[in-house]
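J.: Fold the following, please.
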Amino acid sequence: MENRARDHIKMASNPKVQTAPLPRRELLVYWLLSFGSHFYSFYELHRFSKEHEAGLDREFVLEKGFLNGFKRDALDFEWTFWTAWAKKSFLWTLIGHAVISRLCSALYPQLRVMALTVYGLSAASSVLGLKGVAVLLVHVALSFFVAQLRKPILCWTCNLLFLCTLHIRQIQDIGRGWYEQQEEYSLLFSSVSMNTLRLISFSLEHCESPAVHSDGVLQLGWLLSYTFYHPFFYNGPVITYNDYVEQMQRAVEERKQHKGGAHYLLFRSARILVWWCIAEYMIHAMYMHAIKSNETYLEILPPWALGGLALALVQFFFVKYLVIYGLPSMLATLDQLVPPGVPRCVSIMYSFTGMWRQFDKGLYRWLLRYIYVPLGGSHHGVLYKILSTTLAIGFIFLWHGGHDYLQCWALMNWLGVLVETGLKALFGSPFLCSFLERHSSAATRRRCAALLCAFSTAMLILSNLVFLGGIHVGRIFWKRVLLQGWSTVAPPMLAFLYCFAQVGMEWTPHLSLVTMNSQRNNNKK
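T.: Purely as a prediction, here's the structure:
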């Protein structure tokens, strides 16, 4: 199973399919229309935000901005939550982690893993308190002992029960009673959720490992190191247990200075600072989170501002995770780990499958390794592929909390992935593929693929709006764009999405639908 999972990951992360070339003037038009529509829609949203600033301030209490003449929309809970904790403690504890790691690497490399484990446990205790860390240690101990039985179904049951306890009101009330502020309990909630992924990874890797005599104390030590590795502890990104252990051991054995020296540190830090500035500028210039929280404003937004709101919400989500994943990934790289790549820009995502593969790459690999491939994936026919996709998306739905709006989001993604998979199979069939190759050029097939991707992108954006804003946001967009504006708003929107898809195909040449399958058939010949 491990080799198959790695093959899936390799194909997903290294898509080298060559795109069909288009005339340079045509591509230039696509680029100009894509950038122009972004900037103009953002400008219209900015104008609307300023025109209704007083009303938004009365209803939502906009914060005083860092820039003169601007207020700050702080209604995105995740951004406000993590930036507040970063100022309070995370930045300092991450700096402490980096200092200890470098000192141990230089002086006592054999003790580095142990030192980082003790430091991570201490840092978690200082924030979550002894009771919060005790919950995590109980989960680690129970999962460790269940894993010794080498029964994957028992491991899944044990860890899913941990996940379900997060949503039992009585247990939530007990946890909240340990802290003075709701934000502290939210941090425990996030830590337990992330820890569940790590415990599942350890348990299933242990079930697959050879059943030979091994040092249980050493295994438990590695599990604690993996669990309390400080950069990834609270919010990821996700890395599998085997990858963590192999890379940490290799780093100790090599005992050489990593490429991550002062220049690398300054360069990556500057990039993260730029991303942070972009995110802050967006919530100063456009009050998208306040606007999406009021249905009246959603109903009166001009069409261009409505499009700007959709783009701003998904772009802010992208930039936010560049910062949230960027700093931990930088520190992990200094520790000679290989963290998953940062998310790819959502404006060049033109399919559901592409979004799952390229946004949270660590979580995608985790799903492939532990759910999709073990259940058959794409190697055992259509029914196994549907089952694998269903359970992978279902697990993410449960892991995110199982709320009603997540049901809608999960269903839309499930349908989107299945429809795209069906279209790929259709256009990849020998008869249709050869027919298209005889009667159309490669450039024409690419344009047809981009047109299909425009419809897919529209549904992808709609699903993301449900995820980021709730069902009411998705419902209003559906009504205003596709029902009321089917003849006025929808056609230009699809035209711009067509341009986005062409730019995405040029920038990330792993074409879906027509062109990809044509290339596969050519390779077979």
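
J.: CA atoms for contacts and neighbours, from now on please.
T.: Fine.

J.: Am I right that Phe467 is in contact with Trp409?
T.: Yes. Using CA atoms under 8 Å, Phe467 makes contact with Trp409 at a distance of 5.9 Å.

J.: Of all the residues in stretch 429-445, which ones are buried?
T.: 433-434, 436, 442, 444-445 (16 or more other CA atoms under 10 Å).

J.: Tell me which two in those residues are the farthest apart.
T.: By the measure CA to CA, Ser434 and Thr444 form the most distant pair in the buried residues of stretch 429-445, at 14.3 Å.

J.: Not counting sequence-adjacent ones, nearest residue to the residue most central in space within the chain?
T.: Nearest to the mean C-alpha position of the chain, by CA atoms, centre = their mean, lies Asp360 at 2.9 Å. Nearest non-adjacent residue to Asp360, counting by CA to CA, 6 or more residues apart in numbering: Pro343, 5.9 Å away.

J.: please give me the structure for this one as well, since I'd like to look at both together:
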Amino acid sequence: MEIVLHFDYCVAISKANPNWTDYTPAQLSLLSYFNLHVLWLKLLIPWRFHRLWSLIDGIDPPENMIRCLSDQPSTIAFWRGWHKSYNRWLIRYIYIPMGGMSSKTWLSTIRSIVNYVFVFTFVALWHDISLNLLVWGWLVVFFMMPEVIAGYLFPQRKWEDRPTAYRVICGFGAVGNLMMMMMANLVGFAVGVDGLKSIIHGIFRDLSGMTFLVSAIFVLFVGIQVMFEVRQSEARKGIFLRC
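T.: Next up is the predicted model:
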């Protein structure tokens, strides 16, 4: 963490309220990307450190952050594994008492989404009473919906005879998931709503920004295929993680 903060100024830049129009689309996107990785690292350190002390004391708590945020193509699985211990608490004491998701019907899915709104509103207020965090919580739920809808439109059982085509479709869907997760977390924990607007405006303001966006989509798509391959490798070894 000390090395990252010494050589990577993304946090200092974000906290200095800069003029975002001074940065190129590539600089804005990389600044956002590294900001999220600093967030991941600064949470990983205390969680793993305190879990170590629990293990020494004979207590085996859930492992938080099972995967790095650069190895997570699913929005739902990302939040399931990010703060796993807190996720279990939320499911046990808020989500299930509110009804949870009893079946895979449209009505049950809508009720589940409403429950998610209450859960993430609680999570936002638990972090801090802040408008950016409230917007973050609502964006998280909103950005989960495309993945849920895609699950109904493209069920895996109907693509068993076309696994390559299904993997490509999942790859493009995961690109959207990653971009939405980045936007939500940037609002809540980095640049806020105004900063995100400036980043989006910077990307779409000229041809170079659009070129960068297309290039970023291609790079993310390739990275997601690597993520899929990692999971297949784990499955061959008998490792089945839900995140």
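
J.: Name the residue in Phe467 and Trp409 of structure 1 with the higher neighbour count.
T.: Under the criterion of other CA atoms under 10 Å, the comparison of Phe467 of structure 1 against Trp409 puts Trp409 first, with 24 against 19.

J.: Give the burial count for Leu55 of structure 2, as a bare number.
T.: 11.

J.: any idea where the helices of structure 2 begin and end?
T.: 2-7, 10-15, 25-56, 75-82, 84-90, 106-127, 131-153, 163-189, 192-204, 207-236 (DSSP state H).

J.: now the fourth one: how far from the chain's centre is it?
T.: Translated: helix 75-82 of structure 2. Computed by CA atoms, centre = their mean, to the nearest Å, the chain-centroid distance of helix 75-82 of structure 2 equals 7 Å.

J.: just the fifth one next, same as before
T.: Centroid separation for helix 84-90 of structure 2 versus its chain: 16 Å, with CA atoms, centre = their mean.

J.: Report the aligned residue range of structure 1 for that helix.
T.: Using TM-score structural alignment, helix 84-90 of structure 2 lines up with residues 361-367 of structure 1.

J.: Once aligned, what mean separation remains between the matching stretch and structure 2?
T.: Its aligned residues in structure 2 lie a mean 0.9 Å from stretch 361-367 of structure 1 after superposition (mean CA distance after the TM-score superposition for structure 1).

J.: List the buried residues for that stretch?
T.: 361-367.

J.: quick one: which of the residues you listed is nearest to Gln502 of structure 1?
T.: Taking CA to CA as the measure, Gln502 of structure 1 lies nearest Lys361 of the buried residues of stretch 361-367 of structure 1, at 22.7 Å.

J.: contacting residues for that closest one?
T.: 340-343 (CA atoms under 8 Å, 6 or more residues apart in numbering).

J.: before we move on, back to that, would you list the helices of structure 2 in a markdown table and tack on distance to Ile96 of structure 2?
T.: Shown next, in a markdown table, are the helices of structure 2 (distance: least, CA to CA, whole Å):
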| stretch | distance to Ile96 of structure 2 |
| --- | --- |
| helix 2-7 | 40 |
| helix 10-15 | 37 |
| helix 25-56 | 25 |
| helix 75-82 | 15 |
| helix 84-90 | 8 |
| helix 106-127 | 9 |
| helix 131-153 | 17 |
| helix 163-189 | 24 |
| helix 192-204 | 31 |
| helix 207-236 | 29 |
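
J.: Which among the ones you listed is found nearest to Gly99 of structure 2?
T.: helix 106-127 (7.7 Å).

J.: and the two most separated of the buried residues of stretch 361-367 of structure 1?
T.: Lys361 and Leu367 (9.9 Å).

J.: Just put the contacts of Lys361 of structure 1 in a markdown table and tack on distance to Leu91 of structure 1.
T.: Output for the contacts of Lys361 of structure 1, formatted as a markdown table (distance: CA to CA, whole Å):
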| residue | distance to Leu91 of structure 1 |
| --- | --- |
| Pro340 | 21 |
| Gly341 | 21 |
| Val342 | 19 |
| Pro343 | 21 |
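
J.: For these, name the two members farthest from one another.
T.: Comparing every pair within those by CA to CA identifies Pro340 and Pro343 as the most remote, at 8.9 Å.

J.: Next, count neighbours for the equivalent of Ser347 of structure 1 over in structure 2.
T.: When structure 2 is aligned by TM-score structural alignment, Ser347 of structure 1 is paired with Ser70. By other CA under 10 Å, the residues close to Ser70 of structure 2 number 15.

J.: separation between Ser70 of structure 2 and Ala124 of structure 2?
T.: 23 Å (CA to CA, to the nearest Å).

J.: ditto for Val135 of structure 2
T.: Counting by CA to CA, the gap from Val135 of structure 2 to Ala124 of structure 2 is 9 Å.

J.: The two: who's more crowded?
T.: Ala124 (21 against 18).

J.: Now do the contacts for the more buried one.
T.: With CA under 8 Å, 6+ apart, Ala124 of structure 2 has these contacts: 130, 133-134, 136-137.

J.: and with 6 Å instead?
T.: Contact partners of Ala124 of structure 2, counting by CA atoms under 6 Å, 6 or more residues apart in numbering, are 133-134, 137.

J.: what do you get for Ser108 of structure 2?
T.: Counting by CA under 6 Å, 6+ apart, Ser108 of structure 2 has contacts Met101.

J.: Next: Thr164 of structure 2.
T.: Neighbours of Thr164 of structure 2 in contact, by CA under 6 Å, 6+ apart: none.

J.: So which residues of the stretch 151-300 of structure 1 form strands?
T.: Applying DSSP state E, counting those that start in this stretch to the stretch 151-300 of structure 1 gives no strands.

J.: what's the closest non-adjacent residue to Gly202 of structure 2?
T.: Here the residue nearest Gly202 of structure 2, using CA to CA, 6+ apart, is Pro25, at 5.6 Å.

J.: Including distance to Lys479 of structure 1, could the buried residues of stretch 429-445 of structure 1 go into TSV?
T.: Shown next, in TSV, are the buried residues of stretch 429-445 of structure 1 (distance: CA to CA, whole Å):
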residue	distance to Lys479 of structure 1
Cys433	37
Ser434	40
Leu436	36
Ala442	36
Thr444	33
Arg445	32
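
J.: Let me know the closest of these to Leu187 of structure 1.
T.: Arg445 (48.8 Å).

J.: The aligned residue in structure 2 for the closest one and Ala174 of structure 2, how far apart?
T.: Under the alignment (TM-score structural alignment), Arg445 of structure 1 pairs with Tyr166 in structure 2. Distance, Tyr166 of structure 2 to Ala174 of structure 2, by CA to CA: 12 Å.
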